[in-house]
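Q: generate coordinates for the sequence data below:
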Amino acid sequence: MTTLTLAQASIMVDTALKTAREKNFAPLTVAVLDAGGHLVAFKREDKSGILRFDIAFGKAWGALGMGFGSRTLFERAEKAPMFFTSLAAASGGRVVTNPGGVLIRGADGDIIGAVGISGDTSDNDEICAVAGIAATGLSADPGGSKS
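A: The predicted model follows:
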């Protein structure tokens, strides 16, 4: 099984932020977690709000915890709100169900981590996460109808 390295995580963060600046998105906060949910790399742009880390981490952590990108969490939450209320309680409020939590898959298809981004719209956060993962040659899995 492939493991996520600090070098790869750093490329993901820097590429995500570069993509955001090229597209003139709002200031972002980016968190990269390994398969065990441990923070590997993190950056918060100037003027990104103080809650953005918790949201970015929660998007990535929720994707890892459930085994699919946060776009799928978002779609399922609309259909089963009671389950996701229970999921929020069971996770101590750590799961964030908005798009922008993208799984990182190794060459063998195994999940090796996740990128979570917060700061702009959820769709734009997801665009930057996918770009960051793609820059390393690994596969991005945002979940939902976009995967």
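
Q: going forward, measure contacts between C-alpha atoms and count neighbours the same way
A: Noted.

Q: quick one, strands of the chain?
A: All strands of the chain, identified by DSSP state E, fall at 29-34, 39-44, 101-105, 111-118, 139-141.

Q: check the offset of the longest one from the chain's centre.
A: On the basis of CA atoms, centre = their mean, to the nearest Å, strand 111-118 sits 4 Å off its chain's mean C-alpha point.

Q: what's it packed up against?
A: Here strand 111-118 touches strand 29-34, helix 52-66, strand 101-105, helix 122-134, going by 3 or more CA pairs under 8 Å, 6 or more residues apart in numbering; DSSP states H and E.

Q: mind giving me the packing neighbours of the first one?
A: What that stands for is strand 29-34. Identification of packing neighbours for strand 29-34 by 3+ CA pairs under 8 Å, 6+ apart yields helix 6-22, strand 39-44, helix 52-66, strand 111-118.

Q: ok so, going back, now the helices and strands packed on strand 111-118 as a markdown table including mean neighbour count and distance to Leu73?
A: Listed next are the helices and strands packed on strand 111-118 as a markdown table, based on neighbours: other CA atoms under 10 Å; distance: least, CA to CA, whole Å:
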| stretch | mean neighbour count | distance to Leu73 |
| --- | --- | --- |
| strand 29-34 | 29 | 18 |
| helix 52-66 | 26 | 8 |
| strand 101-105 | 32 | 9 |
| helix 122-134 | 24 | 13 |
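
Q: one more, so I can put them side by side:
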Amino acid sequence: MATIGLRKARTIIRKALEKAREMELKPLSVVVLDAGGHVIAFEREDGASPGRFDIARGKAYGAVMTGMPGSALRDRAEAQAYFVNALNGLWDGKMVPVPGGILVRDGRGNVIGAVGVTGDTSENDAIAGMAGVEAAGLTGEA
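A: Predicted coordinates for the structure are as follows:
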């Protein structure tokens, strides 16, 4: 089974932050999780609030644990808030169901992890994160 190694995780973060600077976004925080929801790597830009780690991890955690990107989780939360709230209860409130949680798949379509980006609008967070995933040669779903 393919995994996201530390080298690729660092590439994802570096390229996501480069995209954010190109887009002139607010300071971002980016986390990369493995397929089990464990942190591989994290960076918080100067000026990003300290609480951003938990938000980034929550976005990525929701994506990897459900197999759905943040945009789909947001849509599901709007349509079935009771279900998403129940999941979040099961996972001790670790899920943040909004864009910026990017599901990462290998070439065969297997989930190998997730990326969580936070600091600007959720939509801009997702754009920056996807740039990082693609730069690492992986497939992302935002």
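
Q: now the TM-score, please.
A: The TM-score (TM-score structural alignment, normalised by the length of structure 2) is 0.97; 142 aligned residues with a CA RMSD of 0.7 Å.

Q: out of the helices and strands packed on strand 29-34 of structure 1, flag the one nearest Ala134 of structure 1.
A: Closest approach to Ala134 of structure 1 among those is made by helix 6-22 (8.0 Å; CA to CA).

Q: tilt between that closest one and helix 122-134?
A: 140 degrees (axes from the mean of the first three to the mean of the last three CA atoms, to 10 degrees).

Q: for helix 6-22 of structure 1, enumerate the helices and strands it packs against.
A: Packing partners of helix 6-22 of structure 1 (3+ CA pairs under 8 Å, 6+ apart): strand 29-34, strand 39-44, helix 122-134.

Q: got a list of contacts for the first one?
A: Residues outside strand 29-34 of structure 1 that contact it (CA atoms under 8 Å, 6 or more residues apart in numbering) are 3-4, 9, 12-13, 16-17, 39-45, 48, 52-53, 56-57, 60-61, 112-119.

Q: ok, the aligned partner of Ala86 of structure 2 in structure 1 to Ala80 of structure 1 distance?
A: Residue pairing (TM-score structural alignment): Ala86 of structure 2 is matched to Ser86 of structure 1. From Ser86 of structure 1 over to Ala80 of structure 1 the distance is 10 Å, taken as CA to CA, to the nearest Å.

Q: ok, back up a step: possible to save the strands of structure 1 as a markdown table with distance to Gly93 of structure 1?
A: Conversion of the strands of structure 1 to a markdown table gives the following (distance: least, CA to CA, whole Å):
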| stretch | distance to Gly93 of structure 1 |
| --- | --- |
| strand 29-34 | 17 |
| strand 39-44 | 17 |
| strand 101-105 | 15 |
| strand 111-118 | 16 |
| strand 139-141 | 23 |
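
Q: show me the contacts for Val132 of structure 2.
A: Wrong residue type there; residue 132 of structure 2 is Gly, not Val. With contact set as CA under 8 Å, 6+ apart, Gly132 of structure 2 has these partners: 11-17, 19.

Q: so for Arg76 of structure 1, which of the helices and strands packed on helix 6-22 of structure 1 sits nearest?
A: Arg76 of structure 1 lies closest to helix 122-134 among the helices and strands packed on helix 6-22 of structure 1, at 15.8 Å (CA to CA).

Q: so how much does the closest one differ from structure 2 once superposed?
A: With mean CA distance after the TM-score superposition for structure 1, helix 122-134 of structure 1 departs from structure 2 by a mean of 0.3 Å once superposed.

Q: pull the distance from that helix to the chain's centre.
A: Offset of helix 122-134 of structure 1 from its chain centre (CA atoms, centre = their mean): 8 Å.

Q: swap in stretch 21-40 of structure 2?
A: Relative to its chain's centre, stretch 21-40 of structure 2 lies at 6 Å (CA atoms, centre = their mean).
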